[in-house]
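Student: Sequence and predicted model, in that order:
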Amino acid sequence: MSGEVPDLASAVTEAINPRTRDIDTRSAEEIVELILSEDARVVPAVMAERDAIARLAEVVAERLRRGGRLIYAGAGTSGRLGMLDALELPPTFGIEPGRVVALVAGGPAALTGAVEEAEDDAAAGAADVAAIDVGPADVVLGITASGRTPYVLGAVSEARARGAYVAGLACNRPSPLEELVDLMIAPVVGPEVIAGSTRMKAGTAQKLVLNALSTTVMIRLGKTFGNLMVDVRPSNRKLWQRAIRIVTLATGLDATEAQRLLEAAAGEPKTAIVMALAGVDAEEARRRLAASEGRVRDAIGGGRDGQATAGR
C-alpha cells in the first residue's frame, strides 16, 4: 500500500449528524422518515454547484468534439458511480465505447466486491491514468466523497502532469482534491445519517452531478432532438420499440411508417427522423447529419411544423 492514509477528522462527511444520534431507538417508520429528510438536503446542495457543472460540461463537450475523452477516477462507491455513468452512455446516446472511461481503485474486482485497501494507493491511481495514455485532449474527473482519497489524488496529479484538464467532485470543501484541479464541484451535503456512510447522501449527490454533467454533454453534442434520445442504439427488442416510438414522436408518423423508415435507416433513429422531416433518403440524411455534427435541427434546416413533439 502506498500513499498517505487521509486524515478524515475534519471532513464533514465523517461528522456525527446531530439529527440522527438516537436513530437506533426509532421505529422503522421514523428511521425511513429521518433518512429521506436527510436526502432532501442533497438537491439544494447540488443546485448550488450548477454553474460549475455547466462549465465542466462545456469543457468536456469541446474536448469530445476534438476526439478527446472524459475519464472518471474514483474508489468504492464513487468509482462505481463513475463506471455506471460511463457504461450507460453508449446505449443511451450512441457515443462510441471508450470515449467515456471509468477508472476504479482495485480494478474490475472492485465493481462486484469491496477492495477497500485499493483506495489508499496513490501510485495505483497514477499508474491507471498512465496505462490509458491520458493526454491534453482528455478531461479527468476525480470523484471522492471526502476529497482526500489517495487513489484519486494520484490519478488527478498524473493527469495534470500529462496536460489533461482535471476536475474534482467531492462533498467536502476545502479538500486536498480542490488544490489539484482546474475546476471543483463540491456539493456539501453535511453529515451522513450513519456517520461516514458516504454511499448515502454523498453518493446520491455524486450520482446527481454525474447525471447532470454527462446528460448536458450529450445534449450539447447533438445526441438529442428536443428531449428525445435520438442516438439510442436499438440492440434489443425493448430498445427497438423505443426507437420506433422516438421516431413517431419526432415526426408525427404512425408506428408502421416509423418502423419502415427505421429499417431503411439501418436502425438509426436520428437518420430516420431526418429522412422523414427533410424528405430525403438515408444516404442524404447521413450526409446532412455529418455536415451538422449530428444535430438533427441543423440537418433538417431548423424546426419543422411536421415535428410532433420534440421541438415544442
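Tutor: The structure has been received and is ready for your questions. Numbering: from 1, shown residues only.
Student: When you work out contacts or count neighbours from here on, use the C-alpha atoms and nothing else.
Tutor: Noted.
Student: Strands of this protein, start to end?
Tutor: Assignment of strands within the chain using DSSP state E yields the ranges 70-74, 100-104, 139-143, 165-169, 183-185.
Student: Make JSON lines from the ones you listed and add mean neighbour count to it.
Tutor: Compiled in JSON lines, the strands of the chain are given as follows (neighbours: other CA atoms under 10 Å):
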{"stretch": "strand 70-74", "mean neighbour count": "28"}
{"stretch": "strand 100-104", "mean neighbour count": "24"}
{"stretch": "strand 139-143", "mean neighbour count": "29"}
{"stretch": "strand 165-169", "mean neighbour count": "25"}
{"stretch": "strand 183-185", "mean neighbour count": "22"}
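Student: mind checking the longest helix of the chain?
Tutor: When every helix of the chain is counted residue by residue (DSSP state H), the longest turns out to be helix 201-220.
Student: Could you list every helix and strand in contact with that helix?
Tutor: Applying 3 or more CA pairs under 8 Å, 6 or more residues apart in numbering; DSSP states H and E, we find helix 201-220 packed against helix 28-39, helix 42-47, helix 50-65, helix 76-93.
Student: Okay, buried residues for the third one please.
Tutor: Taking 16 or more other CA atoms under 10 Å as the neighbour-count basis, helix 50-65 is seen to contain the buried residues 50, 52-53, 56-58, 60-64.
Student: got another, please set it beside the one above:
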Amino acid sequence: MADRPTEARHPHSAGLHALSGPDALSRLLDAQLAALSMVRPAIAAIDAAATAAAESLRGGGRLGYAGAGSSGLMALADALELAGTFGIPPRRTPVLFAGGAGALLHMTGAVEDDPALARADFRAAGLVRGDTVLCLSASGSTPYTLVVAALAREAGVTVVGIANVAGSALLRDSDIPVLLDTGPEVVNGSTRMGAATAQKVALNMLSVRMGCLLGHVHDGYMVNLVADNAKLTERAARIVAGISGCDMDMAKHALRQTGGAVKPAVLIAAGASAERAEAELTNSGGAIGPALAALNA
C-alpha cells in the first residue's frame, strides 16, 4: 500500500495541524485545485466513456455504476442525478455499491474486500452484453470493484475503469481506462478529498456529454426533463420558452398538453400539433434541433 501514490505523503502535509485556519484551508484548496487539474489529461478517455454509455442507453441497454467507499459515493451521486437531469429512469442505471444501502449510513471497510458480495451485487444488477459499467476505485485495486469489472468483462459488458493510480489493475483490465493521476492527499490516504474531487468532476463531464449524445441537452437546456412538481414545472416552462421563443403562458399551455414533457412541448409551442411533435421527435431520434428544423422547413 505504501507504494501507491494515493497513500504517499503530500509535500504540504507537514505542520498542517499547526497552521492558522486560513492558511490550512488555503493548503487544502490548493491541493483540491491540483487534483482537479488532472482531469484535463483524461478528456479523451472521458469522451470515449461517454460515447460507450450513450450507445448502451440508446440501444435499450443500461449504464451501471460500481464502487466502494468514497469512490462508490461519487458513483452513486452521479447515478442518482441522471433521472432528474436527463429523464433516464433509475432502472436503466443500476448502482453496485459495496455494502448496499446500509453502508450509506455506516460505512465499513470490510465490504470492499468481499468478492462474494461483489458477485451477488453483479448478479442482482443483471448487466448483460451491450451494457456499460463505470467502475471507480481511487487505488485501482479495490477487490469489490475489481470483481465487478471482471464479471462484467466475462458477460460482454463494456467496462470503464476510473482510477487515480497509473498502471493499476482496474485500468489495465478495463475496456476504457480513465486515469485521474491525483497523487498524494494532504491528509494522508484520505481519497475522499483530491481523488474523489477529480472523480466527481470527471463523472459530471461524462454524464453531461452522454446527455448531449442522447439528445437530452439542447443549447445547455435539460430538454428530456419531465416536470412533476412546481419547481420543475417553472423550470420546464423556462426551457420551452427559451428554445421556442414563446411566452411563459404559452409554454405552460404546451407542457399541459404533453404531461410535462419538455421536448414535445417545445415543438408544440413552436407551432406543431401534438401528433406532429411526436412524429418529428421520432424521426430525429429524440433530438430537438433536427425536429425544429424539420418543423420550420
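Tutor: Cool, got the structure. Predicted, not measured: the structure shown is a model, and the values here were computed from it.
Student: TM-score them against each other, please.
Tutor: Both chains were compared after superposition, and using TM-score structural alignment, normalised by the length of structure 2 their TM-score is 0.96; 297 aligned residues with a CA RMSD of 1.5 Å.
Student: about what we covered before: what does the longest helix of structure 1 correspond to over in structure 2?
Tutor: Applying TM-score structural alignment, one finds that helix 201-220 of structure 1 aligns to the residue range 194-213 of structure 2.
Student: do the same with stretch 38-57 of structure 1
Tutor: For stretch 38-57 of structure 1, the matching stretch in structure 2 spans residues 31-50, with TM-score structural alignment as the criterion.
Student: Can you measure across the matching stretch, start residue to end residue?
Tutor: Terminal residues of stretch 31-50 of structure 2 lie 27 Å apart, using CA to CA, to the nearest Å.
Student: Pull the distance from it to the chain's centre.
Tutor: On the basis of CA atoms, centre = their mean, to the nearest Å, stretch 31-50 of structure 2 is displaced by 13 Å from the centre of the chain it belongs to.
Student: what does it rub up against?
Tutor: For stretch 31-50 of structure 2, the surrounding residues in contact (CA atoms under 8 Å, 6 or more residues apart in numbering) are 160, 176-183, 185-186, 193-195, 197-198, 201-202, 205-207, 209-210.
Student: The closest residue in space to Ala212 of structure 1 that isn't next to it in sequence and Tyr151 of structure 1: what is the separation?
Tutor: Sequence neighbours aside, Ile53 is the residue nearest to Ala212 of structure 1 in space, at 7.5 Å (criterion: CA to CA, 6 or more residues apart in numbering). Ile53 of structure 1 sits at a distance of 23 Å from Tyr151 of structure 1 (criterion: CA to CA).
Student: And for the aligned partner of Thr108 of structure 2 in structure 1, the neighbour number?
Tutor: In the superposition onto structure 1, Thr108 of structure 2 corresponds to Val115 when matched by TM-score structural alignment. For Val115 of structure 1, the number of neighbouring residues by other CA atoms under 10 Å comes to 16.
Student: any idea what sits nearest Val115 of structure 1, other than its immediate chain neighbours?
Tutor: Using CA to CA, 6+ apart, the nearest residue to Val115 of structure 1 is Gly106, at 5.9 Å.
Student: For that neighbour, give me its contacts.
Tutor: 75, 115, 118-119.
Student: Output the strands of structure 1 in TSV; the columns should cover distance to Lys270 of structure 1.
Tutor: Below are these laid out as TSV (distance: least, CA to CA, whole Å):
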stretch	distance to Lys270 of structure 1
strand 70-74	24
strand 100-104	21
strand 139-143	27
strand 165-169	31
strand 183-185	33
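Student: and of the ones you listed, who's closest to Arg260 of structure 1?
Tutor: Shortest separation from Arg260 of structure 1 across the strands of structure 1 is recorded for strand 100-104, at 32.4 Å, computed as CA to CA.
Student: Can you check which part of structure 2 that closest one sits on?
Tutor: Against structure 2, the aligned range for strand 100-104 of structure 1 is residues 93-97 (TM-score structural alignment).
Student: what does the matching stretch rub up against?
Tutor: The set of residues that contact stretch 93-97 of structure 2 without belonging to it, under CA under 8 Å, 6+ apart, is 62-68, 72-73, 75-76, 79, 118, 121-122, 125.
Student: same thing but 6 Å
Tutor: Outside of stretch 93-97 of structure 2, the residues that reach it under the criterion CA atoms under 6 Å, 6 or more residues apart in numbering are 62-68, 72.
Student: Which pair of the residues you listed spans the longest distance?
Tutor: The widest separation within the contacts of stretch 93-97 of structure 2, taken as CA to CA, falls between Arg62 and Ala68 and amounts to 20.1 Å.
Student: Distance of Ala31 of structure 2 relative to Ser244 of structure 2?
Tutor: If you measure Ala31 of structure 2 against Ser244 of structure 2 using CA to CA, the figure is 44 Å.
Student: Tell me which of the two has more neighbours.
Tutor: Between Ala31 of structure 2 and Ser244, counted using other CA under 10 Å, Ala31 has the larger neighbour count: 21 against 18.
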